[in-house]
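J.: need a structure here:
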Amino acid sequence: MEKYLEKAQELFIDYAPKVVTALAILIAGLFIINLIIRATKKVMTKQNVDITLQKFLTNLLSWTLKVLLIITVIAKLGIETTSFAAILASAGLAIGLALQGSLANFAGGALIMVFKPFKVGDFIEAQGVSGKVKEIQIFTTHLNTPQNRLVILPNGSLSNGNIINFTAENKLRVDLTFGVGYESDIKKTKQVLMEVLTSNSKVLKDPAPAVMVSELADSSVNFVVKAWTDVADYWDVHYETIENTKIALDKAGIDIPYPHSVEIQKQG
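T.: Predicted structure coming up:
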């Protein structure tokens, strides 16, 4: 028993300073990590970084620093950390390869949140679909289509593709084309079409609406109609202009050509 007690005393004398030092490093390290995390949060808040990205980056930074702190504490206790670091590196490489697509989506989400090509509430077109941005997550972006369908787009491909943001400039132009018969008076037709636009209170006066002859087609003279409106009124102006144009052209006696078929019967 005395021999075991002496051995325990020797071990205590040998390891007590290391344990005390390791505990001191652990406590000081955790305190410093907290300071770094708080400072990082303040910087990202001042830079208006998205709250989702803030949480993800601060958590990632916190765990990285804590792992490094644990390795330092283990090394201070005299435990060999070379193999431990090698295992961590191998695990990190394996995880990175397995999550290659997810990491690309994370990088894409970070780029979207930092550079903000669109925000929640914007109406965009990307990856062959269009809709209102419902939510921007770190890996995916959610859109609501005009048919109220939920579309989930991976941020990796979204950030690397073309994005059309219809809401960014606060106003949109409605472009429509109408055809009238060749016997119709061009000036009168332009006047009727312009009255349709100017009588609509949702059509902006600045920039001013425009009506122009765009094409002398096979069976019609085509007029292009351009009307600026607020984003929220785009579809109202679009459909109202079509309806009101038909009513106004009919009232003015201006013909809208349509395909005719002629049936020829041969009598034997």
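J.: hey, let's count contacts and neighbours off CA atoms from now on
T.: Fine.
J.: what about residue 182, distance to residue 252?
T.: As for residue 182, its distance to residue 252 is 15 Å (criterion: CA to CA, to the nearest Å).
J.: Between the two, point out the one with more neighbours.
T.: Using other CA atoms under 10 Å as the criterion, residue 182 and residue 252 rank with residue 182 on top: 17 against 12.
J.: one more, for comparison:
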Amino acid sequence: MNHDFFDFNRYRETLTTFFVTYGARFLVAMLLLFIGLWVINRIVKFINREMITHNVDPSLRPFLRNVLNVALKILLIIAVISQLGMEMTSVFAVLGSAGLAIGLALQGSLANFAGGVLILALKPFRVGDYIEAQGVSGTVNLINILNTVIKTPENKTIYIPNGPLASSTIVNYDVESNRRADIRILIHYGNDVALAKNLIRQLIAQDNRILPEPAPQVVSENTDMGVNIYTRVWAAKGNVGGITNDFHDWIRSAFEKNGITIAYRDPNASR
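T.: Presented below is the predicted three-dimensional model:
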């Protein structure tokens, strides 16, 4: 048997040098990683507090916080790899190739990221606005890097990808401070239309939520099914939903008391 097949003593110095050199680098790299993550966490929290202190748009804060967090962690990973002794030219080449492959695989995510940037830049809505888009409606709760979180009146949470959202039609109910409430009531032919209108005008005069300007409108239109009576009043946006719901009930009650028969009651109360 050849005892020189593996002579530990011959390689001991080489192995010792290897473990001392690279073992030390590995420990330093791990230490750098843990300290770096702790520092990044502190920096992100500090920046978030500063944004709150300086009243940075709540829609923008989560986005900037996430971008900063990702950017700092990428820099930390590069620093850790460099500490391990790898050639940075090779590292950047690998990162470039990996980035291209990841970019091709995540085209949808990149489109959502670009959509998030557009939403924050153009500001079609902000956190707290009530919007309608992509077939859903609700209050904007959060704008993330890749999606926007909507809370519906039923307390459902909906995540809408930013890419399709940025390129779709968006109805923002909260841009203007005042909005118009539209109420439609259908009554049968043979009813006193003038009386019906006067009853509605009396209800309008008694409600101090309704703004005097633009002036309220009560108009009628003949249809195959009966006479449509449209009531259009302006109010602060927060009162529109209440006015719409209240007036449906009040008009119906007033009509019943005065012998006016309703053919149809519009169930769609505007927000």
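J.: And the TM-score between them?
T.: Once superposed, chain against chain, the TM-score is 0.68 (TM-score structural alignment, normalised by the length of the first structure); 216 aligned residues with a CA RMSD of 3.3 Å.
J.: What residue in the first structure is paired with residue 205 of the second structure?
T.: Aligned against the first structure by TM-score structural alignment, residue 205 of the second structure finds its counterpart in residue 198.
J.: Tell me which stretches of the second structure form strands.
T.: For the second structure, the strands defined by DSSP state E occupy 130-133, 136-143, 147-151, 157-161, 171-172, 178-187, 217-222, 227-236, 262-265.
J.: Helices of the stretch 51-200 of the first structure, start to end?
T.: Taking DSSP state H, counting those that start in this stretch, the helices of the stretch 51-200 of the first structure run over residues 51-76, 82-98, 100-115, 155-160, 186-198.
J.: What are the buried residues along the longest one?
T.: Looking back up the chat, that one is helix 51-76 of the first structure. Going by neighbour count (16 or more other CA atoms under 10 Å), the buried part of helix 51-76 of the first structure is 53-54, 57-58, 62, 65-66, 69, 71-74, 76.
J.: same question, the last one
T.: Along helix 186-198 of the first structure, these residues count as buried under the neighbour rule (16+ other CA under 10 Å): 186, 189, 190, 192, 193, 194, 196, 197, 198.
J.: now swap in the shortest one and tell me
T.: Of the residues in helix 155-160 of the first structure, 155, 156, 157, 158, 159 count as buried by neighbour count, 16+ other CA under 10 Å.
J.: Could you do stretch 35-45 of the second structure as well?
T.: Under the neighbour-count criterion of 16+ other CA under 10 Å, stretch 35-45 of the second structure has 36, 37, 40, 43, 44 buried.
J.: what about the aligned partner of residue 113 of the first structure in the second structure, distance to residue 176 of the second structure?
T.: Residue pairing (TM-score structural alignment): residue 113 of the first structure is matched to residue 120 of the second structure. Distance from residue 120 of the second structure to residue 176 of the second structure, counting by CA to CA: 19 Å.
J.: So for those two, which sits in the more crowded spot?
T.: Legend: neighbour count by other CA under 10 Å for residue 120 of the second structure and residue 176, higher for residue 120 (18 against 9).
J.: Quick check: the more buried one touching residue 62?
T.: No - assessed by CA atoms under 8 Å, residue 120 of the second structure is found out of contact with residue 62, at 10.8 Å.
J.: for the second structure, what's the longest helix?
T.: Secondary structure of the second structure read by DSSP state H shows that its longest helix is helix 8-53.
J.: How far away from the center of its chain is that helix?
T.: 37 Å (CA atoms, centre = their mean, to the nearest Å).
J.: In terms of secondary structure, what does it contact?
T.: On a contact count with 3 or more CA pairs under 8 Å, 6 or more residues apart in numbering; DSSP states H and E, helix 8-53 of the second structure meets helix 61-83.
J.: Between helix 107-122 and the helix it packs on, find me the angle.
T.: 130 degrees (axes from the mean of the first three to the mean of the last three CA atoms, to 10 degrees).
J.: Check the burial of residue 104 of the second structure by counting its neighbours.
T.: Considering only other CA under 10 Å, residue 104 of the second structure is surrounded by 11 other residues.
J.: With residue 229 of the first structure instead?
T.: 24.
J.: Check residue 257 of the first structure too.
T.: Around residue 257 of the first structure there are 13 residues (other CA under 10 Å).
J.: With adjacent residues omitted, what lies nearest to it?
T.: residue 181 (5.6 Å; CA to CA, 6 or more residues apart in numbering).
J.: Just to confirm, what residue in the second structure is aligned with that neighbour?
T.: Using TM-score structural alignment, residue 181 of the first structure lines up with residue 188 in the second structure.
J.: contacting residues for that match?
T.: Shown in contact with residue 188 of the second structure (CA atoms under 8 Å, 6 or more residues apart in numbering): 225, 226, 227, 261, 262, 263.
J.: which two of these lie the greatest distance from each other?
T.: For the contacts of residue 188 of the second structure, with distances taken as CA to CA, the pair at the greatest spread is 225 and 261 (12.7 Å).
J.: Show me what residue 160 of the first structure aligns to in the second structure.
T.: By TM-score structural alignment, residue 160 of the first structure lines up with residue 167.
J.: got the contact list for its match?
T.: By CA under 8 Å, 6+ apart, the residues touching residue 167 of the second structure are residue 115.
J.: 7 Å instead, please
T.: Residue 167 of the second structure makes contact with no residue under the criterion CA atoms under 7 Å, 6 or more residues apart in numbering.
J.: Then the one 4 residues further on?
T.: Taking CA under 7 Å, 6+ apart as the definition of contact, the neighbours of residue 171 of the second structure are 131, 132, 133.
J.: out of these, who's nearest residue 124 of the second structure?
T.: residue 131 (9.6 Å).
J.: Not including adjacent chain positions, what is the nearest residue to the aligned partner of that closest one in the first structure?
T.: For residue 131 of the second structure, the aligned residue in the first structure is residue 124 (criterion: TM-score structural alignment). Of all residues not flanking residue 124 of the first structure in the chain, residue 165 sits nearest, at 4.4 Å (CA to CA, 6+ apart).
J.: can you count the residues close to that neighbour?
T.: Using other CA under 10 Å, residue 165 of the first structure is surrounded by 17 other residues.
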